[in-house]
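Novice: sequence and predicted structure, then a few things I'm wondering about:
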Amino acid sequence: MSRRMEAAMARQRVGRRKVQPRAPYQGPGWRQKPTLGVDVGGVIVMLADREEDTSFFGSRPLLTPAVTGVFEALATLTEQPFAGRVHLVSKAGPKVAANTRAWLAHHEFFGRTGIPSDHLHFVRERRDKAPVCQRLGVTHFVDDRLDVLAHLETVEHRYLFRGGTEGPDSTGALPHWAIEVHQWAELAALLASSEVG
């Protein structure tokens, strides 16, 4: 076999090999850029049914209201301190994912907030948000479910959002790693006043 043929075969083998993404450099002085992850149901979209992760108004999903202040807060946070590093991570099956995409388009969500439309990620199980957040380098996450936040062990700052439902909130002591917030204005002010960037 000629050397040229061997080289061509070697290039083919390398081309088939899956390349694993490199972990970011974490040497002296390294600091991860702040990246915000946000749930959809109960955080961006008001919940019509507390039992569902993302629930809409029956046959009229586009009429489901947004959580008060979400557009303004996310527009501000997307500009600074997160500088375009904001991702939506939502648990949804195909029907709810389609309703979510339609709702976001109908409300011109991406244009109003400055979040890129390809920063929308769907998972099938709540615990599946953890590997997505790890892959995206999420440092801050907002969710209305404590059980979801418990899975996000690689996320340093976890916020339990209570302002996305008209039903009663569950009460009880929060774990030390969770910060409870009730409004988007409150969360935006908290993030702006902390040393995020």
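Specialist: Everything's here; your move.
Novice: from here on, contacts and neighbour counts on C-alpha atoms
Specialist: OK.
Novice: can you show me the helices along the protein?
Specialist: 3-16, 70-79, 94-106, 109-113, 129-136, 146-151, 184-193 (DSSP state H).
Novice: tell me what the shortest one is packed against?
Specialist: Secondary structure elements in contact with helix 109-113, counted by 3 or more C-alpha pairs under 8 Å, 6 or more residues apart in numbering; DSSP states H and E, are helix 70-79.
Novice: distance check, the closest residue to Val181 other than its chain neighbours against Ala178.
Specialist: Once flanking residues are discounted, Val181 sits nearest to Phe161: 5.1 Å by C-alpha to C-alpha, 6 or more residues apart in numbering. Using C-alpha to C-alpha, to the nearest Å, Phe161 is found at 10 Å from Ala178.
Novice: tell me which of the two has more neighbours.
Specialist: Per other C-alpha atoms under 10 Å, whichever of Phe161 and Ala178 has more neighbours is Phe161, with 23 against 16.
Novice: number of nearby residues for the closest residue to Ala97 other than its chain neighbours?
Specialist: Leaving out its chain neighbours, the residue that sits closest to Ala97 by C-alpha to C-alpha, 6+ apart is Phe122, at 7.1 Å. Neighbours of Phe122 under the rule other C-alpha under 10 Å: 19.
Novice: same thing with Gln12?
Specialist: 11.
Novice: for it, give me its contacts.
Specialist: By C-alpha atoms under 8 Å, 6 or more residues apart in numbering, no residues touch Gln12.
Novice: how about stretch 49-62: buried residues?
Specialist: For stretch 49-62, a neighbour-count test (16 or more other C-alpha atoms under 10 Å) marks 49-50, 53-56, 61-62 as buried.
Novice: try this one side by side with the last:
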Amino acid sequence: MNRLGIDIGRVIINGTTGPGDTSFFAGDTAAMLRTPAVPGAFETIARLVPLFTGTWLISKCGPRVQQRSLTWLHHHDFFRHTGIPENNVRFCLQRPQKAIHCADLAITHFVDDKPDVIAAITPVVPHPYLFKDWPTTEAAILKSLTLSTHQPLAAPPMTERRSR
């Protein structure tokens, strides 16, 4: 049973090159809602969701950015476009806490743009992906799913040697 976890900031919602994780949420609500999606995010996630028994968004942010993230996702009709249930969103206040959510949900594949998150989840997630772009990430996920569906070949039966 494969389960997918996806970070939100800079993986779904496009960020800036600024220093803060949530610099893309600066300004008023209208400006925040104009923040674009990461190129290919909606389409790729919609293709991946049916390949998993469950998909969750797991993000590190405080209460204000949690609310803004949900507002952005709803405004852009993310849940309808991707097929992820609206209730499959988890938030935490520190990046290493993502590992707790991953363990709790039995996440097998996780996409995040932060190396420290990848390091934190590696003990509990067999297939972590450091996000650069959706085409590369999708190819890596599809490859791992293909490899995991192939059963190892059985060893040929041993023939008994008879002594003469």
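Specialist: Nice, I can see it. What you are looking at is a predicted structure, and each value in this text was computed from that prediction instead of being measured.
Novice: that older thread, looking at the helices of structure 1, which is buried most?
Specialist: Mean neighbours per residue, mean count of other C-alpha atoms under 10 Å, is largest over the helices of structure 1 for helix 70-79, with a mean of 19.
Novice: so how far is that one off the chain centroid?
Specialist: 14 Å (C-alpha atoms, centre = their mean, to the nearest Å).
Novice: do stretch 30-40 of structure 2 as well
Specialist: Relative to its chain's centre, stretch 30-40 of structure 2 lies at 18 Å (C-alpha atoms, centre = their mean).
Novice: pretty sure the residue nearest to Val181 of structure 1 sits against Glu180.
Specialist: Yes - between Phe161 of structure 1 and Glu180 there is a contact at 6.2 Å, judged by C-alpha atoms under 8 Å.
Novice: farthest pair within the buried residues of stretch 49-62 of structure 1?
Specialist: Arg50 and Leu62 (17.9 Å; C-alpha to C-alpha).
Novice: from Ala106 of structure 2, how far off is Ser69 of structure 2?
Specialist: From Ser69 of structure 2 to Ala106 of structure 2 the distance is 24 Å (C-alpha to C-alpha).
Novice: and for Leu130 of structure 2?
Specialist: Distance from Leu130 of structure 2 to Ala106 of structure 2, by C-alpha to C-alpha: 19 Å.
Novice: now do Phe131 of structure 2
Specialist: Taking C-alpha to C-alpha, one finds Phe131 of structure 2 at 20 Å from Ala106 of structure 2.
Novice: do the same with Ile84 of structure 2
Specialist: For Ile84 of structure 2 relative to Ala106 of structure 2 (C-alpha to C-alpha), the value is 16 Å.
Novice: I'd assumed Ala92 was in contact with the residue nearest to Ala97 of structure 1.
Specialist: Yes - with contact taken as C-alpha under 8 Å, Phe122 of structure 1 and Ala92 are classed as touching, separated by 6.1 Å.
Novice: common neighbours of these two, please.
Specialist: Counting by C-alpha under 8 Å, 6+ apart, no residue touches both Phe122 of structure 1 and Ala92.
Novice: so where is stretch 78-88 of structure 2 in structure 1?
Specialist: Using TM-score structural alignment, stretch 78-88 of structure 2 corresponds to residues 109-119 of structure 1.
Novice: excluding chain neighbours, what is closest to Asp49 of structure 1?
Specialist: In this structure, Asp49 of structure 1 finds its nearest non-sequential neighbour in Ser55, 5.8 Å apart by C-alpha to C-alpha, 6+ apart.
Novice: list the contacts for the residue mapped onto Thr55 of structure 2 from structure 1?
Specialist: Matched by TM-score structural alignment, Thr55 of structure 2 corresponds to Val86 in structure 1. Residues near Val86 of structure 1 by C-alpha under 8 Å, 6+ apart: 35-38, 78, 115, 119.
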